[in-house]
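*Asks:* all I have is the shape, not the residue letters:
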């Protein structure tokens, strides 16, 4: 999942980015409305974490533009304003959730996952597809009951597909889940990570739809032998 953090407190932004990146999320951080609009014009985000008090205006000024996107991202408002009226204003503007500063990054992660499940119509944090079991709440994967170790990039790719297992995910959507603004990417990098996941999960679990993208499907074949390394 690629996330846009709109936060002008640079120390807080660094802490949140570090925490979420350690959980295999791709996070781009900007300190202003202008930066947010530029980021949204150049990349697709699954979620926006939005501070209200920004140097160039109220964060909620971003909401009309978010509503016009082909697929509106999850929006969680993060603010020091703790009045009930401010929460109501944020939710009425279209935010999915509201978290008051100071907050525990673990609570932010839990709310992000909860909203993600609601938006994707996935009732449980655990997705089961044949022999594959993906626990989105605890970042754990099992095949035939045996735990599978994934790199951060592999997990980032898998969680996007597992969050919407009914959907065909385009190359562009999956690349957005793997790389932020400051990352370099090769033209075949997605295929490399898909190949690694197939080795670890079993090849039949990831279906290729030529010209459209990839999706997770039930499967029952065993993973290939031998661990792989990578980013």
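*Replies:* It's in. Bear in mind that the values here come from a model prediction, so they are computed numbers and not experimental data. Residues are numbered from 1 along each chain as shown.

*Asks:* all contacts plus neighbour counts: C-alpha atoms, from now on.
*Replies:* Will do.

*Asks:* and residue 45, that one's in a helix?
*Replies:* No. In this structure, residue 45 is coil, not part of a helix, as judged by DSSP: H, G, I helix; E, B strand; the rest coil.

*Asks:* list the helices and strands the helix ranked longest in the chain packs on?
*Replies:* For the chain, the longest helix by residue count, based on DSSP state H, is helix 105-120. Here helix 105-120 touches helix 10-22, strand 74-79, strand 97-100, helix 152-163, going by 3 or more CA pairs under 8 Å, 6 or more residues apart in numbering; DSSP states H and E.

*Asks:* make JSON lines from those and add mean neighbour count and distance to residue 53 to it.
*Replies:* Shown next, in JSON lines, are the helices and strands packed on helix 105-120 (neighbours: other CA atoms under 10 Å; distance: least, CA to CA, whole Å):
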{"stretch": "helix 10-22", "mean neighbour count": "15", "distance to residue 53": "13"}
{"stretch": "strand 74-79", "mean neighbour count": "23", "distance to residue 53": "7"}
{"stretch": "strand 97-100", "mean neighbour count": "19", "distance to residue 53": "12"}
{"stretch": "helix 152-163", "mean neighbour count": "22", "distance to residue 53": "30"}
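
*Asks:* which parts of the longest helix of the chain are buried?
*Replies:* 108, 109, 111, 112, 113, 114, 115, 116, 117 (16 or more other CA atoms under 10 Å).

*Asks:* then stretch 57-68?
*Replies:* Neighbour counts over stretch 57-68 (16+ other CA under 10 Å) mark 59, 60, 62, 63, 66 as buried.

*Asks:* with respect to residue 40, which of those is nearest?
*Replies:* Looking at those and their distance to residue 40, the nearest is residue 66, at 8.4 Å (CA to CA).

*Asks:* how much space separates the nearest residue to that closest one once chain neighbours are set aside from residue 9?
*Replies:* With sequence-adjacent residues excluded and distances taken as CA to CA, 6 or more residues apart in numbering, residue 66 is closest to residue 72, at 5.9 Å. Distance check for residue 72 against residue 9: by CA to CA, to the nearest Å, it reads 25 Å.

*Asks:* between the two, who's got more neighbours?
*Replies:* Taking other CA atoms under 10 Å, residue 72 and residue 9 do not tie; residue 72 has more neighbours (16 against 11).

*Asks:* second one coming, line it up with the first:
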């Protein structure tokens, strides 16, 4: 992630103190090469997560609309790959333990030391890079027009229009969870009127088609409570 020609690491800075967020944290992280996006509340974070995958999340505990520990527990279940760093004024050992039990990767206290924050994010960034590099890649891909899934051995699987739309959405952010809402939005003009069971059935049938045609399972995994992820 640190190479000059690589995509910059995306960091969500969830902090309700506008001055700390806008005048200190965001400028610091952007100077260090991160793509830092600020947001003042849990609601803002959840809204952004629907459309934007983040690599790291810097999370304040005392947010106005939700408890940071509860947010961390939810994120750890919904997006297991994301790096979580908790930023808080609670320096006690019980609070630190509570944060670690919630699933955060690091627990930093205010007032924050800039060098410590950057070093923590860099270390976590390297750990995530190493973990991704260790994951096996199966080599499937879509053809240029998106109407076929191509296998490394030259075989292909033709897609219907709904399957094409589904796979295009998943392939836009491979290995990152895509919410059911985002998938339903590309399958229907009005996602609110789209029956979620139709999405499940579409994926079930596509998995079955791939298995029958190639003897291999479609690398689309269910992310409980969130949606689906394309693991190629």
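*Replies:* Yep, that arrived. Nothing here was measured: the structure is a model prediction, and the numbers come from that model.

*Asks:* TM-score of the superposition?
*Replies:* Comparison of the two superposed chains (TM-score structural alignment, normalised by the length of the first structure) gives a TM-score of 0.52, and 136 aligned residues with a CA RMSD of 2.9 Å.

*Asks:* where in the second structure does the longest helix of the first structure fall?
*Replies:* Aligned by TM-score structural alignment, helix 105-120 of the first structure falls on residues 114-129 of the second structure.

*Asks:* contact partners of the matching stretch?
*Replies:* 1, 9, 28-29, 32, 55-56, 81, 83, 85, 105-106, 108 (CA atoms under 8 Å, 6 or more residues apart in numbering).

*Asks:* before we move on, what SS does the equivalent of the residue nearest to residue 66 of the first structure over in the second structure have?
*Replies:* Aligned counterpart of residue 72 of the first structure in the second structure: residue 81 (TM-score structural alignment). Secondary structure for residue 81 of the second structure, judged by three-state DSSP, is coil.

*Asks:* and the gap between residue 81 of the second structure and residue 135 of the second structure?
*Replies:* Computed as CA to CA, the residue 81 of the second structure to residue 135 of the second structure distance reads 12 Å.

*Asks:* to which residue of the first structure is residue 37 of the second structure aligned?
*Replies:* Match for residue 37 of the second structure (TM-score structural alignment): residue 28.

*Asks:* and residue 221 of the second structure, what's its match in the first structure?
*Replies:* Alignment note: residue 221 of the second structure maps to a gap in the first structure; criterion TM-score structural alignment.

*Asks:* what about residue 221 of the second structure, how many residues nearby?
*Replies:* By the criterion of other CA under 10 Å, residue 221 of the second structure has 14 neighbours.

*Asks:* surely it touches residue 228?
*Replies:* Yes. Judged on CA atoms under 8 Å, residue 221 of the second structure makes contact with residue 228 at a distance of 5.6 Å.

*Asks:* test my guess that residue 47 of the first structure contacts residue 74.
*Replies:* Yes. Counting by CA under 8 Å, residue 47 of the first structure touches residue 74, with 4.3 Å between them.

*Asks:* now residue 45 of the second structure, what's its secondary structure?
*Replies:* Residue 45 of the second structure ends up helix, using three-state DSSP.

*Asks:* ugh, typo on my part, it should be residue 103 of the first structure
*Replies:* Using three-state DSSP, the structure places residue 103 of the first structure in coil.

*Asks:* swap in residue 48 of the first structure?
*Replies:* Here residue 48 of the first structure is strand, with the state taken from three-state DSSP.

*Asks:* now do the same for it: its match in the second structure.
*Replies:* With TM-score structural alignment defining the correspondence, residue 48 of the first structure maps onto residue 57 in the second structure.

*Asks:* run a quick neighbour tally on that match.
*Replies:* By the criterion of other CA under 10 Å, residue 57 of the second structure has 23 neighbours.

*Asks:* then residue 143 of the first structure?
*Replies:* For residue 143 of the first structure, the tally of surrounding residues (other CA under 10 Å) stands at 22.

*Asks:* nearest residue to it in space, please, no chain neighbours.
*Replies:* Using CA to CA, 6+ apart, the closest residue to residue 143 of the first structure is residue 132 (4.7 Å).

*Asks:* which helices and strands does the helix or strand that the match of residue 37 of the second structure is a member of pack with?
*Replies:* In this structure, residue 28 of the first structure is located in strand 26-30 according to DSSP states H and E. Where contact means 3+ CA pairs under 8 Å, 6+ apart, strand 26-30 of the first structure is packed against strand 2-6, helix 10-22.

*Asks:* export the ones you listed to a markdown table and tack on distance to residue 140 of the first structure?
*Replies:* Compiled in a markdown table, those are given as follows (distance: least, CA to CA, whole Å):
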| stretch | distance to residue 140 of the first structure |
| --- | --- |
| strand 2-6 | 19 |
| helix 10-22 | 14 |
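
*Asks:* middle-most residue in the second structure, spatially?
*Replies:* In the second structure, the centroid-proximal residue (CA atoms, centre = their mean) is residue 53; its distance is 4.0 Å.

*Asks:* wait, which of the buried residues of helix 105-120 of the first structure is closest to residue 152 of the first structure?
*Replies:* Nearest to residue 152 of the first structure among those, counting by CA to CA, is residue 109 at 16.0 Å.

*Asks:* got the contact list for residue 54 of the first structure?
*Replies:* For residue 54 of the first structure, the contact set (CA under 8 Å, 6+ apart) comprises 7, 8, 31, 32, 33.

*Asks:* mind checking how far it is from residue 35 of the first structure?
*Replies:* From residue 54 of the first structure to residue 35 of the first structure the distance is 11 Å (CA to CA).
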